[in-house]
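K.L.:
sequence plus predicted model, see below.
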Amino acid sequence: MASSILKIHPKDNVLVALKDLSKDEDVEFEGVVYRLQEDIPAKHKFFMQDMQEGDEIYMYGVLVGKTQYFVPRGGIMNTDNTKHAADPYTFRPYNYQWEAPDVSRFQGRTFNGYLRKDGRVGTANYWLFIPTVFCENRNLDVIKEALYNELGYSVTGKYRAFTRELLAAYEAGQDLTSLSLEQLATAVHRKDRVFKNVDGIKFLNHQGGCGGIRQDAAVLGKLLAAYADHPNVAGVTVLSLGCQNLQLTDLMQDIKSRNPQFDKPLFVFEQQQSKSEEQLIKEAIQKTFLGLIEINKFERQPVPLSKLTLGVKCGGSDGFSGISANPAVGYTSDLLVALGGKVLLAEFPELCGAEQNLIDRTIDPAAAHKFINLMTAYSRAAEQVGSGFHMNPSPGNIRDGLITDAIKSTGAAKKGGTSPVVDVLDYTEEATKPGLNLVCTPGNDVEATTGKTASGATLILFTTGLGTPTGNPICPVIKVATNNALAKRMADIIDINTGPIIDGEKTIQEMGKDILEYCIKAASGEIIPKAVQLNQDDFIPWKRGVSL
């Protein structure tokens, strides 16, 4: 029988409720009985001892907050009696020793990926449309509608049919409020893809490229160049207006700077040099169609697991995130690192409280100092506008037990596993070293996945306790639920359920191995993650302003 409470680390002075507990209920842990002072919802915590004003609160073995007034033993931790606190961090000589997990089960295994000329491997084969400026978004939308509908990439057929039925019922004088969704559900057969080896045609609509400050355009250019050069991308079409801050010459230079050997098909169209909008769109479609014929000739082939680059992300987090999904993904991360692959851990505002552990694990002192400088500058920028990392938890996070940023962040850092940190990357910098890399991005779901992909992630494991539809245009995003209820309620977006860890049916290590097995199948195109099936292609460039 699964326990109803959990102590995560021996140093902790709070216990986590794994199910709803009632006021005046007696719960026992390690021979000690605790009388609960109030209802403790699942995922929330209660104190193991009387807490005085200013007492330090420990969870995951680190400082996560301080009490604001006296709270009796068995009292719930909440935003009224607890405020964020975290230990300071600094560089110090530290001989970190890592015990790699047993990878005998995966030794010699391969996945079927797209091997590019430079040796990198894609988990997908996409054609990518890039606008240099937001003025071209409408043209991209017109092209997208035409290509998606005719080439078999649209997922909106059932909704168009649903709308047609509503229209027919309305024109027939029927009472629409009396019709159930089931009555209106029409089977719609999705058009087969014309190009079997082209996994998708993707569009990077954005709001940048002009206005703002020139530095925004410069960062955007590096971001778009990173997407053009990504191993999941086989060809690119660029649409430009002509007068914007991000000039075509700047983007081309960014691409060449990132990869001097860049040789993918690249078609460029500038609207202010075209005869008409119609000509621009038709020519872009025609050239792209010819490009699709060429990249459709690429086929998957077996490559070692060391060719995988795995981004790890959490969003819509809950009180179980740091107990089930994140540690399980962390074990997957350790497995992949031991096999020679790359892992990207980002979301710098959600590393608050975990900094010292990550610094101590960083192999290169220069990289450790880079991490400290990036974290310090980011935190200072937030504070200068009246915010701070302590304001990172969302209302949904708090309702589900993540009371302080240090609690949320320390649990979030579990996704990176326990391996040494081999490098620290600023936004858009490419991961080149096998092992665990830290990537500076916001915690914001889409901004983080956008940045992680720019650094080279070819798959992203995205853990969630509350549910989120976030995806990415060119990097398949795999959703990992922290609990059974979410996995059942939002089965249309969840790929993997780690709820059995909470129920005591599986260990973190067993689940971590299961997740890697899923990743191998997803990287091979044998399984299509839900976010990919639903065309959840979210893309938000970070302007380097304050975003948590």
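P.N.:
Noted; the coordinates are in hand. As the structure is a computational prediction, the values presented were derived from the model and not from experiment.
K.L.:
CA only for contacts and neighbour counts going forward, please
P.N.:
Noted.
K.L.:
which residue sits closest to the residue sitting nearest the centre point of the chain, ignoring its sequence neighbours?
P.N.:
Taking CA atoms, centre = their mean as the criterion, Lys313 is the residue nearest the geometric centre of the chain, at 3.7 Å. Sequence neighbours aside, Phe462 is the residue nearest to Lys313 in space, at 4.6 Å (criterion: CA to CA, 6 or more residues apart in numbering).
K.L.:
second structure for comparison follows:
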Amino acid sequence: MPAIVLKVHPADNVIVALRNLAAGEQIEFDSQTYTLPYAVGAKHKFVTEDRQPGDPVIMYGVLVGKATQPIRRGEPITTFNLKHDADPYSLAKKQPYRWQPPDVSRWQDRTFMGYHRADGRVGTRNYWLVVPLVFCENRNVLILKDAFERELGYAQPEMYRQQVHELLSLYRAGEMDVIRKMQPFVDVSQNHTLTHTSAPQSGRPFPNVDGIKFLTHEMGCGGTRQDSAVLCSLLAGMINNPNVAGATVLSLGCQHLQADMISAEIRRQNPKFNKPLLLFEQQAGTEYALMSQAVKETFLGLAEINKLTRQPAPLSALTVGLKCGGSDGFSGISANPAIGHLSDVIVTLGGKTVLAEFPELNGVEQELINRTVNDADAQKFIDLMGGYSAQAEAVGSGFDMNPSPGNIKDGLITDAIKSAGAAKKGGTAPVAQVLDYAEPVNTPGLTLLCTPGNDVEATTGMAGSGTNVILFTTGLGTPTGNPVCPVVKISTNTALLNRMPDVIDFDSGPIIEGEQTIEQNADALLDYIVRLASGETITAAERLGQDDFIPWKRGVSL
């Protein structure tokens, strides 16, 4: 019989409800009986002992808040009776850390089929990238997108266009009553299973090109020079991403971010860079001359990268981003620990994993400092966290304001609760490297990367730092994807999978149901990633064309 409650850490003084618990219900747990004075919803927590104002509440073994009102034994914690709090952290408090790597014998000789690049990295996709250096070129990028995607077979299915066509026909016939009485159109585009197969490529002229990805943004000029410099690093990182085989870059000519700057930054990040890089400047002539030349040269570039084929690569060639969004009270006890265990496996095999979202590490800083291999990186983490937090507080916000209404409704009452669960994505491995936004990941092991918690800004940052797969856990559901990096959506509960099968790729709900251990779920997920990285399947976000790209302007974004 599945458990109905769970204590995450022995030191905790809260217990998590795994299903809805009624007022007056008696709960037997760990030789104790708790009579609930109020109903406790699934994913929410009740205290194991009376709490008075100022008393600490502990979850995941860390301070996650302090009582603001008396809380009786068995009573749920809420935004009314609990406020965010977290323990202070410093380099002086750093403790020695020992790690026991997991057994990876079953994965030691496993390979995936990837695209080997000249710099030694391996792509899980073979993309051509089209990017503007300034927002003035967005229109031209979108014109190229329409032309290439329609003619080369990469465009999204036109089911909604067909629906509008049918409605228009009825409207012209004066059949408004028919339109009003019509049932919603049935989605026949996918079969609501966890395997989203690749789009047919038999009719494509370039079968080894997985897609042409077109980025637009609102930066490059008119802001600060610092913003342009960050954008330069980010775009260089996207072009250097192992999933990208070549790029077309459009420049107006007079903007802050100049063509020679992006070229120099690409080679600064990657001295071994040798991909096709096409640079076009509009102010050198007419728009037609720019676009016609860009079309021809890009077409030739696609023909060139189509010669590349997938070859076997060890799992150590994976660089895996670890992300959560639309989190719920189950995130920290199912999907996040599962990808945390997977992260430890990848690290043990010699691969790279990337934990980002610094606002969602609030409250677990000392644990991460303790795990950081060298003091310089530990101090860098402290400086980045402190500066980020101070910037937010300076405008009247703060990390404590991070949980969204959806997070709170589903059990994440304080930022420290949310953060402690979010940090489980990073497993238990030592921290090998700490990076600021858009810095490239170049050290095997677990990396801490400074990004906002904002889903798209974070996934954009991880792809810009070199991830070739991103794992994204969600309890509430989100369609987030990325132009160059497959984003695997992992549900924390099976009810979400059943509700949103068109956006979920993998389910960690069996952990909650007691049907799988965290390790078993992680192993099944890694099997899926090997198939995904080999091009045998695609993610829901790829199938939907969910190519989200938002550069972080280093303002206050939580």
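P.N.:
Received, thanks. These numbers come from a predicted model, not from an experiment.
K.L.:
before we move on, back to that, how much space between the residue nearest to Lys313 of structure 1 and Leu308 of structure 1?
P.N.:
16 Å (CA to CA, to the nearest Å).
K.L.:
I'd like to know how many residues surround Lys275 of structure 2.
P.N.:
Burial measure for Lys275 of structure 2: 17 neighbouring residues, criterion other CA atoms under 10 Å.
K.L.:
for the closest residue to it other than its chain neighbours, which residues are in contact?
P.N.:
Nearest-residue entry for Lys275 of structure 2: Gly246, 5.2 Å, with adjacent residues in sequence omitted and distances by CA to CA, 6+ apart. Going by CA atoms under 8 Å, 6 or more residues apart in numbering, Gly246 of structure 2 touches Tyr127, Trp128, Leu129, Ile239, Lys275, Pro276, Leu277, Gly301, Ile305.
K.L.:
what's the match for Gly246 of structure 2 in structure 1?
P.N.:
For Gly246 of structure 2, the aligned position in structure 1 is occupied by Gly235, per TM-score structural alignment.
K.L.:
ok, Met385 of structure 2 next?
P.N.:
Following TM-score structural alignment, the counterpart assigned to Met385 of structure 2 within structure 1 is Met375.
K.L.:
can you tell me the helix or strand for that match?
P.N.:
Under DSSP states H and E, the secondary-structure element containing Met375 of structure 1 is helix 365-384.
K.L.:
packing partners of that helix?
P.N.:
In terms of contacts (3 or more CA pairs under 8 Å, 6 or more residues apart in numbering; DSSP states H and E), helix 365-384 of structure 1 is packed against helix 355-361, strand 421-425.
K.L.:
buried ones in stretch 270-277 of structure 1?
P.N.:
Neighbour counts using 16 or more other CA atoms under 10 Å place Glu270, Gln271 of stretch 270-277 of structure 1 among the buried residues.
K.L.:
that older thread, wait, what's in contact with the match of Met385 of structure 2?
P.N.:
Phe348, Pro349.
K.L.:
before we move on, back to that, three-state assignment of the residue nearest to the centre of structure 1?
P.N.:
In terms of secondary structure, Lys313 of structure 1 is strand; the call rests on DSSP: H, G, I helix; E, B strand; the rest coil.
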